[in-house]
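Predicted model and sequence below, questions to follow.
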Amino acid sequence: MDSILKMTSPEMVPVIVEKLRASFLTGKTRCLEYRKRQLKQLYFLVHENQQAFTDAIYKDLGRPSMETSFGEIITFKNDCLMAIKNLKNWAKDEHVWPGLPFMLHSTYVRKDPKGTVLVLGAWNYPITVQLSPMIGAIAAGNTAVLKPSEISAHTAQLIADLWPKYMDLETTAVVNGAIPQAQALLDERWEHIFYTGNGRVGSIVAEKAAKFLCPVTLELGGKSPVIIDDSANLSIAAHRILWAKSFNTGQTCIAPDYVLVDRKIQDKFIDELLKARRQFGKEFVSRGKDIGRIVSANHWKRIRNLAASSKADLVVGGVNEADEESRFMPLTVFKNVHADDATMGEEIFGPILPIIPIGSIREAVDFVNARDQPLALYMFTENKDVSEYIMKYTRSGAVVRGDMLIHFVIDALPFGGTGPAGFGAYHGQHSFECFSHRRSVVVAPAGGIIGFIVEKIMSMRYPPYTGGKNKFFQLVLSDHAGFGHPREPTKSSTSVDQPIKRVSTYIVP
C-alpha cells in the first residue's frame, strides 16, 4: 500500500484544517453559484475519468466494470445533477406560521452551512460512500476534508491526484493515510463528522466528536435479514437475493446477511437459488469476471474462517473452492443454520449466505428482534398482513419488500440506520440537510405603526407584574385544544379498572 498511496503527513492536518476554517469565515462558500460550480467540477471529476475509476476499483476489489458503473458511477452522477438542479430550492428560507399571538412577526428557518466538516470514507464503495457525502457538504456551503479509505488504495490515490485538477483547494481538501492521519483528523474540531464503516470505529469517532460536542452521522452496518414466507415468488426471490449477495462480492453494508425462510419451502427456495446460479453463467461461478474479489488478505482469511467454522449443511461453494492468492471466495450457501452458528455472529460482509428455517412469521420477527437493529430489512411475501406485521414489530434503517439493495439508489429516500446500524441519513436533499443547520429566525416589528402596536401589546410583559397581566397572557398565549376536563372521561377512554388489551389488526401466521 505504501508504494501506491502517497500519505499526507499528520503534521499537515492542523494546517489544512485551519486554512479551510479561515476560508469558510470569508463567506466564499455562502454563494449558491459558487457551490453549483464546485458540484459541477465534482461531477466532471468522475465523469471525465470513469475508466480510471473503473480500473482503480478493479485493482482494489476485482469488481466487474458493470457493477461499478451501475452501483457507483451512475448513482453518483445522478446525485450530483440532482443537487445542482435543486440547490436553490433546498437552500431557500422556510417560512413558518408563528401562531395568532405572533402573527405580526416574521418567522422563518434559514438553511445555514455548519462550518468545516469531515468525511471519513469506506473502502467497499469508493465513489458512492466517499464522494457522495461530499456532495451534501459542498451543496450546504461547508468547507470540507475527505479522507478516503486507505484499504482501497488505488482509488484513494486517484481521488487525491484528481482533486486539485478539478476542485477549489481553498474550500475542500483530501487527506490520504491510515490510522495516524485519521487520529490527527479526529483530534481537530469540526462542525460535523460523517463516517461510513463498522461499529467499532464508529464508537471511536463518536467519542472523539463528543469532546467538541460535534454532531456526527454514522453509516454503519449489521446483519440485514431477509424474511421469506410461503406466498412469495421463490424464483424472483432467489434471483434477487443471489444478485444482491454477490454484488461487490457481498462487501456491502446492506447486503442480505442471512435468510429466514418458512421451513416448508426451504428446499424449494434452495432449488431456485441453484437454478439462478446456473443462469448467471460460468463467469459467475468459477473465478470468472462476473464476480469480484475480497479486498484484502486479512478480510479473505476472516471470511474463509467463517465458512470453515460453520456447522450447517453446505449447499454450494465452500472453502475448497476459495483461493488465497487471488482473494477469491465463491458464493457459499448453507442451509439448516442454527442461531449459534459461526456465520451468525458478526456481520459477514462477504459472499456467505446462511439460510435459517423458521416455523412462523412471528418466529422470524422474534429472531430479528433478538439482535441489533439492521441497516436494512428485506422481505418476500405477497401477503399484505404479513408485510404490515413485519414492519410494525421490527426496527431497521430501511425496509424493502420484493427486491434488494435498490433503496440505496433512490435519492428521494433518506439512507441511514437506527441504533447500532448508525444514525443520521443522506442522499439527495437529505445529504444537503445532513450538513445544514436549520437556523430559526424571528423578526419582531420595532418601528412604524406596526412596531407601535406590537409594543403596546408586548409591554404587558414588563414589570411591575400584576394579576391582570398574568391573566392576559394566559388567555392570549395558552393553546386551548378543547380536550375537556381530565376528570370527565369520554366514552372511548379506558377505566383504570379495565385491563388494557393489545389489539393487532394484522394476521400473525
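Received, thanks. Residues are numbered from 1 along each chain as shown.

okay, CA-based contacts and neighbour counts for the rest of this
Fine.

burial count for the nearest residue to F349 once chain neighbours are set aside?
Beyond its immediate neighbours in the sequence, the residue positioned closest to F349 (CA to CA, 6 or more residues apart in numbering) is Q251, lying 4.7 Å away. A total of 22 residues lie near Q251 under the criterion other CA atoms under 10 Å.

go on, D403?
By other CA under 10 Å, 17 other residues sit near D403.

Determine the three-state secondary structure at it.
Per DSSP: H, G, I helix; E, B strand; the rest coil, the secondary structure class of D403 is coil.

follow-up on the earlier one: right, and the residue nearest to F349 touches E347 too?
No - contact criterion CA atoms under 8 Å: Q251 and E347 do not qualify, at 10.2 Å.

For the residue nearest the centre of the chain, give me its contacts.
The chain has G416 as the residue nearest its centroid, 3.1 Å off, counting by CA atoms, centre = their mean. Taking CA atoms under 8 Å, 6 or more residues apart in numbering as the contact definition, G416 lies against 219, 375, 397-398, 422-426.

For it, which non-adjacent residue is spatially closest?
Taking CA to CA, 6+ apart as the measure, G416 lies nearest to A425, with 4.3 Å between them; neighbours along the chain are not counted.

what about the one you found, distance to G397?
Using CA to CA, to the nearest Å, A425 is found at 9 Å from G397.

Over to Q51?
Spatial separation of Q51 from G397 under the definition CA to CA is 33 Å.

Give me the more crowded residue out of the two.
Neighbour count, other CA under 10 Å: between Q51 and G397, G397 has more, with 24 against 13.

Put this next to the first one:
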Amino acid sequence: MPELVIGSMANLGLDRLVKGILVGFLPSQRNHAAYVFIHARLNESFRAGKTKSIEARKEQLVKLAYMIKDNISALQDAIFADLGRPKLESDFLEIHQLLKDVVNAHKSVEKWAKPEKVPFVLDTAAMKPVVRKEPKGVVLIIGAFNYPLWLTIGPLIGAIAAGCATIIKPSELSLTTSSLLTSLVTKYLDPNFVAIVNGGIPETTRLLDLPWGHILYTGGAKVGRIIATAAAKHLTPVTLELGGKNPVVIDPNSDLKLAARRILWGKASNAGQTCVAPDYVLVPEEGQDAFVKELVAVHKEFYPEGPKTSNSYARIISHAHFDRLKGMLDSTKGTIVLGGTDDADREQKFIAPTIVKDVRPDDALMQSEIFGPILSILPVKNLDAAIRYINSNDHPLALYVFSQDPYFKSKVFDNTQSGSAIANDLIIHLGIGGLPFGGVGPSGYGAHREKFSFDMFTHNRSSLDSPGWADLILSARFPPYTDAKAKKLASFGPRTLPFPRPGTARRTSWTKWVVVMGLLSIMSAALIKYRRK
C-alpha cells in the first residue's frame, strides 16, 4: 500500500489528508496532525451529543448490519486473500456471529442504556438513586489480523450501542480486509460515529499519544504492555486480549475419538491462528499413543487428499510468521508424527496441521504461544501433574478439558486460572450469547462481546436527586457535632451483626436451637392444657 507523502499541511489541507488516511494510505511521520484532526472531530461530535441518543445508536447499528449483509461475498474474498481461509470458516467464525450480535444489540440497546435503579433502602429511597449508563467518549479499537472482522467490528457494535465515537485501527498484516473495511465503514457509517485509520507501528504509536475514553487492544503480550504503558500517561482505561498457551487436559476414560475430532478442528481452523486455539495437550503417559492414533485418523477424514490441496484449510498470514513456525519445528526434540516441514511451502505460506508427541516442558514448542497449526502432546503421569504444569505457567486465555467425570472437570477448573474454562469442546464458546470474552493476568484483562462490549465502553455514573425534606432524616450530619447527633447517625448502621463472632458459631447455633426447642415445648404444653379444658 503506497505511502502518502506530504510536503506541507497548508499545501494539501487537512480534509484531503484525512481522506488519504481513511482510504488506507499509510501516513508518514509528518502527518501526526491528521490523527489529532480526526480525534478532535470525533470529540466534537461526541460533545455535541451526536452519538448519544438511542435513536442515533440504533440507526448506526442498522447501517452496520447492512454493511455486513450487503458485502458478505466481498468480505469472504478479502479474508481469503489475506489468510487463505475457507469461506465456510469465515461465515461460521466471524460473519454469522457479527450479524447475530448487531441484531441483538439493536434489540437490546434501549434496555442496556436505561438508568439502573439501586436496591430499595428506606433511608435513601426518596433521593432516587440510580446508576446512569453513559458513554466513555471517543474510544480506540486496535484489531488483529487473525479475525480482522470479529476483532474490529465486534467491539464496534458495543461502542456504537454505548453511544461512543470510535476510531478503528485494523491490522496492517491483513491488508486486503483492512482496505475493504476502510471503504465500507466510510461508505455506510456516519463519520460522526466512526473513523478508521490504517498503518503500522509508527501510526499506532502516534494514536497512543492521544487521550481516549477507552482502548481495546487485541494481540500479543509484548505489545499489550506497551499499550498499557502508553495509556497510563492519560489514565486511560484499557482492555487487553492477549492470548497465551491454551492447554487441553485429557481424561484417559474420555471418548478419545470425540476429543481428537474437536481438538484437531480447533487447531486446524484458520491454520491455528486463533487466540483460543488449543496450544498443547496434557495426556496420561499410557494414553498418548491411543490419542495420537485418533488424531491421525481424524486428520485423514478432514483432509483425504491432504491439506495442501484442500479447499478446507487456510494459510499462514505472512512469511515472517511462516519462518517463526518452521523454526519451532526445526528445533523441537519431540517426535513429529503428522505434518511437519516436509511439504511446508514458504511461497504459499503453507504449513500442514502438525502433531508432535513426546514433547517436554523445555522444548522449543513450549517456550511461547505457537499461534499456528502445530499441536504439542505432553505425556504426564497423572492429573495432579497436569495441574501443576498448567499452574507453573502464565494463566491461559482458554483452558479445555475432555472428560465425562464431574470430579475430573471440577478438579481441573477449581485448581487453575484461565480466561475461560471449557469442557468437551473448543472455541465455540466465543459465539455463545451471554458469555464474556476475556483473559486473566498475562492473557489479558477486561472482557467484551455483546452486553459485555456495551459495558466495556460505558461509564456507570452514580446519580441521585435529594429533596429538601431529606434533612429531617439526615440533619445530624451537620456541625456542630453532639452526642445526640452521633447516636442518631449510629442508627443508620446495623445495631448487631447478622452473623456470629468467629469461634462462636457452634455455641450460637446451639443456643438458638435450645431457645427454639424451649419455645416449642412451652407452646406444646399450653396447647395440651387448652385442649384438656
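Arrived safely, thanks for sending. Bear in mind that the values here come from a model prediction, so they are computed numbers and not experimental data.

which residue lines up with the residue nearest to F349 of structure 1 in structure 2?
Q251 of structure 1 is assigned Q273 in structure 2 as its aligned equivalent, the criterion being TM-score structural alignment.

What residue in structure 2 is paired with L475 of structure 1?
For L475 of structure 1, the aligned residue in structure 2 is S491 (criterion: TM-score structural alignment).

can you confirm I387 of structure 2 is in a helix?
Yes - note on I387 of structure 2: a helix contains this position according to three-state DSSP.

So what does it match up with in structure 1?
Checking TM-score structural alignment: I387 of structure 2 goes with V365.

what's the answer for D465 of structure 2, then?
Residue correspondence, TM-score structural alignment: D465 of structure 2 in this structure matches V443 in structure 1.

now its match, nearest residue through space, not along the chain?
Once its chain neighbours are removed from consideration, V443 of structure 1 has its nearest residue in S106; the separation is 4.9 Å (CA to CA, 6+ apart).

quick revisit: isn't the match of I387 of structure 2 right next to S396, touching?
No - in this structure V365 of structure 1 lies outside contact range of S396 using CA under 8 Å: 11.9 Å.

Between the two, tell me which one has more neighbours.
S396 (23 against 19).

Can you classify the alignment partner in structure 2 of that one as helix, strand or coil?
Per TM-score structural alignment, the equivalent position to S396 of structure 1 in structure 2 is S418. The assignment at S418 of structure 2 comes out as coil when based on three-state DSSP.

what sits against S418 of structure 2?
Under the criterion of CA under 8 Å, 6+ apart, the contact list for S418 of structure 2 reads 395-399, 439-440, 443.

redo that, cut-off 10 Å
Taking CA atoms under 10 Å, 6 or more residues apart in numbering as the contact definition, S418 of structure 2 lies against 244, 246-247, 390-391, 394-400, 438-444.

among those, which ones are buried?
Listed as buried from those are 244, 246-247, 390, 394-400, 438-444; burial here means 16 or more other CA atoms under 10 Å.

which position in structure 2 aligns with T107 of structure 1?
The criterion is TM-score structural alignment: under it, T107 of structure 1 has P129 as its aligned partner in structure 2.

L464 is in contact with that match, correct?
Yes - assessed by CA atoms under 10 Å, P129 of structure 2 is found in contact with L464 at 4.3 Å.

between these two, who's got more neighbours?
Legend: neighbour count by other CA under 10 Å for P129 of structure 2 and L464, higher for P129 (20 against 14).

dump the residue contacts of that one.
If you count contacts by CA under 10 Å, 6+ apart, P129 of structure 2 has them with 115-121, 462-466.

most neighbours, which of those residues?
Greatest neighbour count in these, by other CA under 10 Å, goes to P115: 18 neighbours.

what's the matching residue for that residue over in structure 1?
Pairing criterion TM-score structural alignment: the partner of P115 of structure 2 within structure 1 is identified as D93.

Check P191 of structure 2 too.
Counting by TM-score structural alignment, the partner of P191 of structure 2 is L169.

Count the residues that sit near that match.
Per other CA under 10 Å, the neighbour tally for L169 of structure 1 reads 17.

what's the helix or strand for it?
Taking DSSP states H and E as the definition, one finds L169 of structure 1 inside no helix or strand.

didn't it look like it was pressed against L146?
No - with contacts defined as CA under 10 Å, L169 of structure 1 does not count as touching L146, sitting 11.8 Å away.

Quick one: end-to-end length of stretch 477-495 of structure 2, please.
With CA to CA applied, stretch 477-495 of structure 2 spans 19 Å between its terminal residues.

which parts of it are buried?
Neighbour-count burial for stretch 477-495 of structure 2 [16+ other CA under 10 Å]: K485.

Please work out which residues outside it touch it.
Stretch 477-495 of structure 2 has contacts (CA under 10 Å, 6+ apart) with 123, 471, 473-476.

And stretch 306-315 of structure 1, by the same measure?
Taking contacts as CA under 10 Å, 6+ apart, the residues outside stretch 306-315 of structure 1 that touch it are 270-271, 273-274, 300-303, 317-320, 329, 332-338, 340-346, 348, 350-356.

Are any of these buried, and if so which?
If we count by 16+ other CA under 10 Å, the contacts of stretch 306-315 of structure 1 have these buried: 270-271, 273-274, 300, 303, 317-318, 329, 332-338, 342-344, 348, 350-356.

how close does the aligned partner of P479 of structure 2 in structure 1 get to V216 of structure 1?
For P479 of structure 2, the aligned residue in structure 1 is P463 (criterion: TM-score structural alignment). Computed as CA to CA, the P463 of structure 1 to V216 of structure 1 distance reads 44 Å.

Also N233 of structure 1?
Note on N233 of structure 1: its distance to V216 of structure 1, by CA to CA, is 40 Å.

which stretches of the stretch 51-200 of structure 2 form helices?
Ranges of helices within the stretch 51-200 of structure 2 are 54-69, 72-83, 87-90, 96-113, 153-162, 175-188, based on DSSP state H, counting those that start in this stretch.

List the buried residues of the fourth one.
Translated: helix 96-113 of structure 2. Counting neighbours by 16+ other CA under 10 Å, one finds that the buried residues in helix 96-113 of structure 2 are 96-99, 101-106, 109-110, 112-113.

Please identify which pair of the residues you listed lies farthest apart.
Comparing every pair within the buried residues of helix 96-113 of structure 2 by CA to CA identifies H96 and A113 as the most remote, at 25.0 Å.

Can you classify K19 of structure 1 by secondary structure?
Assignment for K19 of structure 1 (three-state DSSP): helix.

No further queries at this time; thank you.
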